[in-house]
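S.K.: This is the structure alone, sequence omitted:
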């Protein structure tokens, strides 16, 4: 039963990735149809992100009341309906209206599924699930391109993606009784494998507010800088190559494709590595790899080396995000993990929404050549936060062990 159920969750992660890259793929044609300015897409993106942040912050209380299965079902229904709205919107203002349920639905289901998998499945599933998110994010522009290349319009592309979402809604509705059964039958999974350890602290005290649990703020900082790095390099990397390395635009576009391919491939490979290494080891290895790629990007070398640096950074980033998510119940206890997971998702979206525009603002005043230094500082901040967090839990684990071995007085 658990095997079939994880397949449903994999499908849900593909569905989660489908809307994320749809607006960017369709906007060049949507802009002409609506007669909208180019930067209107940025405001739409921020409106969706705002809804995602709000729903992520509220996800802990909502899921505790209604359960993961029902929240996932309703969230997917909201995104499916919102995509129909995008496909039928008569004006740009209606796009902003439908951006609200699209963002709210995306944030809730993201936090719900990540916490469920972190609590009841092993680490390799978390890496592979985020790899499948990349599959969804890759498929939707391809589907949209097919419609825009033929006689159909971008509206048909949105309606088709919405139809795929509605198929998932039906599957989730039929599988609704399985959520609690699978959770009960797989509750021991978190205690198996190289991540096994018993974290005992005030996180198990329900009277303590999640943000007051030691280590939570360091974890949030790591998520903020991770998503800032991932989104900033994806958004501005091509401009850096063209303007600073004199690369051809098509080569720069291919470099960004290789960057995201490195993230997707890296997560697929990381899923196998989790059978031998713990989440903590994977996070550290990924950070070292990303730091090495960033240092290579800082060197005054040709564009070919910069492209290689992009892929190296992508490979390094790959296991960090899913591994940090999977660590949440282990670090902070299962009682508060859903609320903390929502905080982490909210701060992650905050990083990917606001840090790339920060670089854009700085580059407009200076030069896009500051990108490598900006990425290097952000990666260093992520490593610092993560290592401080590791040091805290290592010290705490040692103290717990010494107390357990001390003779009773």
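M.R.: Thanks, I have the structure now. Owing to the predicted nature of the structure, the values given are computational and were not obtained by experimental measurement. Residues are numbered from 1 along each chain as shown.
S.K.: C-alpha only now, for contacts and for neighbours.
M.R.: OK.
S.K.: I'd like the distance between residue 170 and residue 74.
M.R.: Distance, residue 170 to residue 74, by CA to CA, to the nearest Å: 11 Å.
S.K.: try this one side by side with the last:
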């Protein structure tokens, strides 16, 4: 009887975790396509995206780096409810605000909500689930990220304003907030178990060399993943003169291939060693960014976008999954929090740096910049300690 109740509770937990990852992905997918229209409404240059991303990152770091302390004070369910409410209100500000400074403030709170969800959910998942399950969880982030640009593209195709997509997604976030609030008691046990593991000091963990290599890897990888997601639409429409509708579909193809890839790798990782998968896909990231950068034909660029999306798919969730084994369980919560914080820093700073470069060298410098980052990422991975978990067959 008790086992049946526990199984139902675990199933419900995974189900709601899927919803949390969808809620994380939806806003990320929106901005890449909406930004050109948003910047036009606010009468600011495209390069100002870096400012918005920096504000988002500051909010994200404020909560992700302190998530261990937060979940000792409130349950994970309450944290999710508050975070989704914050993101919903922030997205409504994106939709209606005519003031740039207010948008920057909203971006901070959007990051705060996302950071709280991301770090706490990933820490819990790494302790409870296998690499394959974590890939499936992150696939649902891709579902949200894929739906976002499709939603904006649908609005534009139907001759509606882009901000209607933000209103719809804000409504979804607020609805999720209510779901988490009404079911917060189901998260009590998970939160307590997670909190028990969060005792290793930051300084002790940061003395480990592998942590610093991981930090750089997360910084570069997330910068590449998010950077292409944010800039690809602008590159295609402003530099390669592809129609907005077609470019929107291509941007969606990027997020869709990432999502499909995580589903596929969720299966493959039950059979293939994690280390071999990571080595292969990191090489694929270099190949994908290179195909986009050389810009031979539209077909080659589209193929590069899909290769990049699929190659990106298992990197983040797999690195999260192997962190307890690679760093040590006593350091896992702290290490994952720091890694995710630096991942978001990369997601802001690398696209922002690419934007600054584009001011002097044009938009086509952006894929070249990310290709160089992909090469450095590949080299850093081979600096990691060789001992890693080979497979993850059980959840």
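M.R.: Perfect, thanks for sending it. Keep in mind that this is a model prediction, so the values were computed, not measured.
S.K.: Post the TM-score for the overlay when you can.
M.R.: TM-score for the superposed chains, counting by TM-score structural alignment, normalised by the length of the second structure: 0.80, backed by 377 aligned residues with a CA RMSD of 3.6 Å.
S.K.: returning to what we had before: comparing residue 170 and residue 74 of the first structure, which residue is more hemmed in?
M.R.: The residue with more neighbours, out of residue 170 of the first structure and residue 74, is residue 74; 17 against 14, by other CA atoms under 10 Å.
S.K.: Tell me which residue of the second structure lines up with the more buried one.
M.R.: Residue pairing (TM-score structural alignment): residue 74 of the first structure is matched to residue 82 of the second structure.
S.K.: Which of the three states applies to its match?
M.R.: helix (DSSP: H, G, I helix; E, B strand; the rest coil).
S.K.: Provide a list of residues in contact with it.
M.R.: 113, 177 (CA atoms under 8 Å, 6 or more residues apart in numbering).
S.K.: thought residue 9 of the second structure was touching residue 186?
M.R.: Yes: counting by CA atoms under 8 Å, residue 9 of the second structure touches residue 186, with 7.2 Å between them.
S.K.: Now the strand or helix carrying residue 130 of the first structure: buried residues?
M.R.: Following DSSP states H and E, one finds residue 130 of the first structure within helix 123-149. Buried residues in helix 123-149 of the first structure, defined by neighbour count with 16 or more other CA atoms under 10 Å: 123-141, 143-145, 147-148.
S.K.: How about stretch 176-188 of the second structure?
M.R.: 176-181, 184, 186-188.
S.K.: since we're on the residue in the second structure that residue 341 of the first structure lines up against, how many residues are nearby?
M.R.: Counting by TM-score structural alignment, residue 341 of the first structure lines up with residue 336 in the second structure. Counted with other CA under 10 Å, the neighbours of residue 336 of the second structure add up to 27.
S.K.: any idea what residue 128 of the second structure aligns with in the first structure?
M.R.: Match for residue 128 of the second structure (TM-score structural alignment): residue 120.
S.K.: Could you do residue 214 of the second structure as well?
M.R.: With TM-score structural alignment as the criterion, residue 214 of the second structure matches residue 219.
S.K.: Can you tell me how far its match is from residue 384 of the first structure?
M.R.: 11 Å.
S.K.: Could you check which of the two has the larger neighbour count?
M.R.: residue 219 (24 against 15).
S.K.: Which strand or helix spans that one?
M.R.: Judged by DSSP H and E, residue 219 of the first structure forms part of helix 216-244.
S.K.: residues of that helix that come out buried?
M.R.: Under the neighbour-count criterion of 16+ other CA under 10 Å, helix 216-244 of the first structure has 216-234, 236-242, 244 buried.
S.K.: Against which helices or strands is the helix holding residue 130 of the first structure packed?
M.R.: helix 2-17, helix 22-34, helix 92-120, helix 154-175, helix 249-273, helix 320-332 (3 or more CA pairs under 8 Å, 6 or more residues apart in numbering; DSSP states H and E).
S.K.: Please repeat the previous calculation with a cut-off of 6 Å.
M.R.: On a contact count with 3 or more CA pairs under 6 Å, 6 or more residues apart in numbering; DSSP states H and E, helix 123-149 of the first structure meets helix 2-17, helix 22-34, helix 154-175, helix 249-273.
S.K.: What sits closest to residue 240 of the first structure if chain neighbours are left out?
M.R.: residue 368 (5.8 Å; CA to CA, 6 or more residues apart in numbering).
S.K.: Residue 381 of the first structure now?
M.R.: Spatial nearest neighbour of residue 381 of the first structure, chain neighbours left out: residue 225 (6.8 Å); criterion: CA to CA, 6+ apart.
S.K.: That neighbour contacts residue 382, correct?
M.R.: Yes: look at residue 225 of the first structure against residue 382 with CA atoms under 6 Å: they come within range, at 5.3 Å.
S.K.: Find residues that contact each of the two.
M.R.: The overlap between the contact sets of residue 225 of the first structure and residue 382 (CA atoms under 6 Å, 6 or more residues apart in numbering) is empty.
S.K.: Distance of residue 92 of the second structure relative to residue 146 of the second structure?
M.R.: 20 Å.
S.K.: Revised request: answer the last question for residue 186 of the second structure.
M.R.: Using CA to CA, one gets 29 Å for the distance from residue 186 of the second structure to residue 146 of the second structure.
S.K.: Over to residue 71 of the second structure?
M.R.: 30 Å.
S.K.: Could you do residue 168 of the second structure as well?
M.R.: 15 Å.
S.K.: what do you get for residue 386 of the second structure?
M.R.: 34 Å.
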